[in-house]
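Colleague: Predicted model and sequence below, questions to follow.
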Amino acid sequence: MKRTVTIPGPPALEGIYETPDAPIRGNAVVSHPHPLYGGTMVNPVVHHVAKACRRQGLATVRFNFRGVGSSEGTYQGTDEWRDVGAAAEFVAHQAAGGSPLILAGYSFGARMSMLAALNGVSAHALILVAFPLMWEHLTPEAFDHIGDFRGPVLSILGQHDDVAPPEQVKAFFGDRGLEAESVLIGGTDHFFYDHHEAVEAAVEDFLARVLPTPTPSTEMARGEVE
């Protein structure tokens, strides 16, 4: 099932909520790349990440950050993690409840997903696609405590990415005590052109290993939304 939704604000955000064909095992919030450079919830990388999540039984919500599309508000560059939190609260009230929750993001969305996890949004795991090391309104110090996150973390990197250089991203995480599983996708850069399926496969493989195994007593029903 797929439907357009409004995530309560302020600012109110437009989103797309989708449930998997299989019984729902949890939820995923998937965040898009930079709002000022054409990033939206229908970005192809975001689409493929969300698709992989549903293939592993997660209901997904993609949304437009404040100031994008029909979402209210304006771009700030620092507080958009609150939009991730609002989306997480939204899915917590849908058919699957709030647990486990996966926070996933691409580029700017990866940065805001991490900040959301550091600011009280409880996540079972993080999926960070092309985590950018170009800081703009934020400084590296905003991420000094990323090592406090103790859940599974997947970092997907493009071999020739000059926005998220693979070795520098690995060092940035490692220097701050974050234990992240890294997947390097060869022959591509920050945009993953012609490599979207590789991103999808990496996400699906990761989730298959880190999601709790459903049992007859805990397995969630298919997602019909009241």
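Modeller: Nice, thanks for sending it over.
Colleague: alpha carbons only for contacts and neighbour counts from here, please
Modeller: OK.
Colleague: what about Lys51, helix or strand, and which?
Modeller: Assigned by DSSP states H and E, Lys51 falls within helix 44-55.
Colleague: helices or strands next to that helix in the packing?
Modeller: Helix 44-55 is packed against strand 26-31, strand 58-63, strand 101-106, helix 196-210, with contacts defined by 3 or more Cα pairs under 8 Å, 6 or more residues apart in numbering; DSSP states H and E.
Colleague: and Glu18, which of those is closest to it?
Modeller: strand 58-63 (5.3 Å; Cα to Cα).
Colleague: Tell me which other helices or strands the closest one touches.
Modeller: strand 13-18, strand 26-31, helix 44-55, helix 81-92.
Colleague: angle of the first one against helix 81-92?
Modeller: It refers to strand 13-18. Using axes from the mean of the first three to the mean of the last three Cα atoms, to 10 degrees, the inter-axis angle of strand 13-18 relative to helix 81-92 is 40 degrees.
Colleague: second one coming, line it up with the first:
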Amino acid sequence: MQSLLQGETSLQIAGPVGVLEALISLPAAERVSQPLVVVCHPHPLGGGTMNNKVVATLVRHYRDLGLPVLRFNFRGVGHSQGVHDHGRGELDDLRAVIETGLQQWPVGHMILAGFSFGSFVAASVAASDQRCQHLLLVAPPVQNYPFEHLALPAPTWVVQGDADELVSVDDVRRWVKATPSVTRYEELSGCGHFFHGRLQDLSARLHAPMQAWLTALQS
């Protein structure tokens, strides 16, 4: 079941193996120069969907900055057709969503964001799509996926809790230190993987720097 936020409308997207369900929020037409944001959800086999609370927090964060935001369910999740493909076909799902999103909001550039498994999908596509101007990775599972082999765009921002029970914070720190394209790293003290009770902190850590980045982009 979809959980719509204020200003969101439902969208059906033609994916590589069938229809993908999505939600899109578009700002006023006068802000047409702003980049499109696409947010990717956590692992489907762990119950991840576009209704995940971290995903919803990111959607609100970008929406409140006046950006068009699109979130969607990967194949086999919710009403999206197909079956889970262990991070392979999901890359093609995201690519299809991007193309549809840029038809809805034809600016030619975008921001990609992802939480957990979704951060790997977002990073993988961003590494091969020059239209991605900014990448946000929340709790990236660097010990499970080959992030180190991705040529990520700059700026890439990372947010990580230091009490994450699923992602090794030490591995994330090492990867961040070895990755020049990561230009901002925010670590939340005492915060677990699912950001229980810390969603406002997540949004607050991002708001001012993202606003400054957008201002510089438009200047």
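Modeller: Right, received. Where do you want to start? The model shown is predicted, which means the values in this text are computed figures rather than measured ones.
Colleague: Return the distance of the residue nearest the centre of the second structure relative to Val17 of the second structure.
Modeller: Centroid-nearest residue in the second structure: Ala113, 2.0 Å away (criterion: Cα atoms, centre = their mean). Ala113 of the second structure is 23 Å from Val17 of the second structure, where distance means Cα to Cα, to the nearest Å.
Colleague: how much space between the aligned residue in the first structure for Thr100 of the second structure and Gln56 of the first structure?
Modeller: Aligned counterpart of Thr100 of the second structure in the first structure: Phe90 (TM-score structural alignment). Distance, Phe90 of the first structure to Gln56 of the first structure, by Cα to Cα: 20 Å.
Colleague: One more: Ile156 of the first structure?
Modeller: On the measure of Cα to Cα, Ile156 of the first structure and Gln56 of the first structure end up 18 Å apart.
Colleague: same thing with Phe65 of the first structure?
Modeller: Phe65 of the first structure sits 25 Å away from Gln56 of the first structure, taking Cα to Cα as the criterion.
Colleague: More neighbours: which of the two?
Modeller: When Phe65 of the first structure and Gln56 are compared for neighbours, Phe65 comes out ahead with 32 against 22, by other Cα atoms under 10 Å.
Colleague: doesn't Ser71 make contact with the more buried one?
Modeller: Yes. Taking Cα atoms under 8 Å as the definition, Phe65 of the first structure is a contact partner of Ser71 at 6.7 Å.
Colleague: overlap in contacts of these two?
Modeller: Common contacts of Phe65 of the first structure and Ser71 (Cα atoms under 8 Å, 6 or more residues apart in numbering): Leu13.
Colleague: returning to that earlier point: what sits against the nearest residue to the match of Thr100 of the second structure once chain neighbours are set aside?
Modeller: Using Cα to Cα, 6 or more residues apart in numbering and skipping residues adjacent in sequence, the residue nearest Phe90 of the first structure is Ile7, 6.3 Å away. For Ile7 of the first structure, the contacting residues are 13-15, 86-87, 90, by Cα under 8 Å, 6+ apart.
Colleague: Aligned counterpart of Leu115 of the first structure in the second structure, please.
Modeller: By TM-score structural alignment, Leu115 of the first structure lines up with Ser124.
Colleague: you'd agree that match is up against Leu91?
Modeller: Yes. With contact defined as Cα under 8 Å, Ser124 of the second structure and Leu91 form a contacting pair (7.3 Å).
Colleague: rewinding a little: the residue nearest to the centre of the second structure -> the first structure?
Modeller: Superposed on the first structure with TM-score structural alignment, Ala113 of the second structure falls opposite Ala104.
Colleague: Return the distance of its match relative to Val203 of the first structure.
Modeller: Using Cα to Cα, we find Ala104 of the first structure at a distance of 10 Å from Val203 of the first structure.
Colleague: Look at Arg88 of the second structure and say how many residues are nearby.
Modeller: With other Cα under 10 Å as criterion, Arg88 of the second structure counts 10.
Colleague: cool, Leu138 of the first structure as well?
Modeller: Neighbours of Leu138 of the first structure under the rule other Cα under 10 Å: 12.
Colleague: Nearest residue to it in space, ignoring adjacent ones along the chain?
Modeller: Excluding the flanking residues, the one nearest Leu138 of the first structure by Cα to Cα, 6+ apart is Thr78, at 6.4 Å.
Colleague: separation between the one you found and Val153 of the first structure?
Modeller: From Thr78 of the first structure over to Val153 of the first structure the distance is 22 Å, taken as Cα to Cα.
Colleague: How about Ala12 of the first structure?
Modeller: Ala12 of the first structure sits 29 Å away from Val153 of the first structure, going by Cα to Cα.
Colleague: which of the two has more neighbours?
Modeller: Between Ala12 of the first structure and Val153, counted using other Cα under 10 Å, Val153 has the larger neighbour count: 22 against 19.
Colleague: quick one: the more buried one and His124 touch, right?
Modeller: No. Using Cα under 8 Å, Val153 of the first structure makes no contact with His124, being 9.3 Å away.
Colleague: Just give me the neighbour total for the alignment partner in the second structure of Ala198 of the first structure.
Modeller: Per TM-score structural alignment, the equivalent position to Ala198 of the first structure in the second structure is Asp201. If you count neighbours by other Cα under 10 Å, Asp201 of the second structure ends up with 12.
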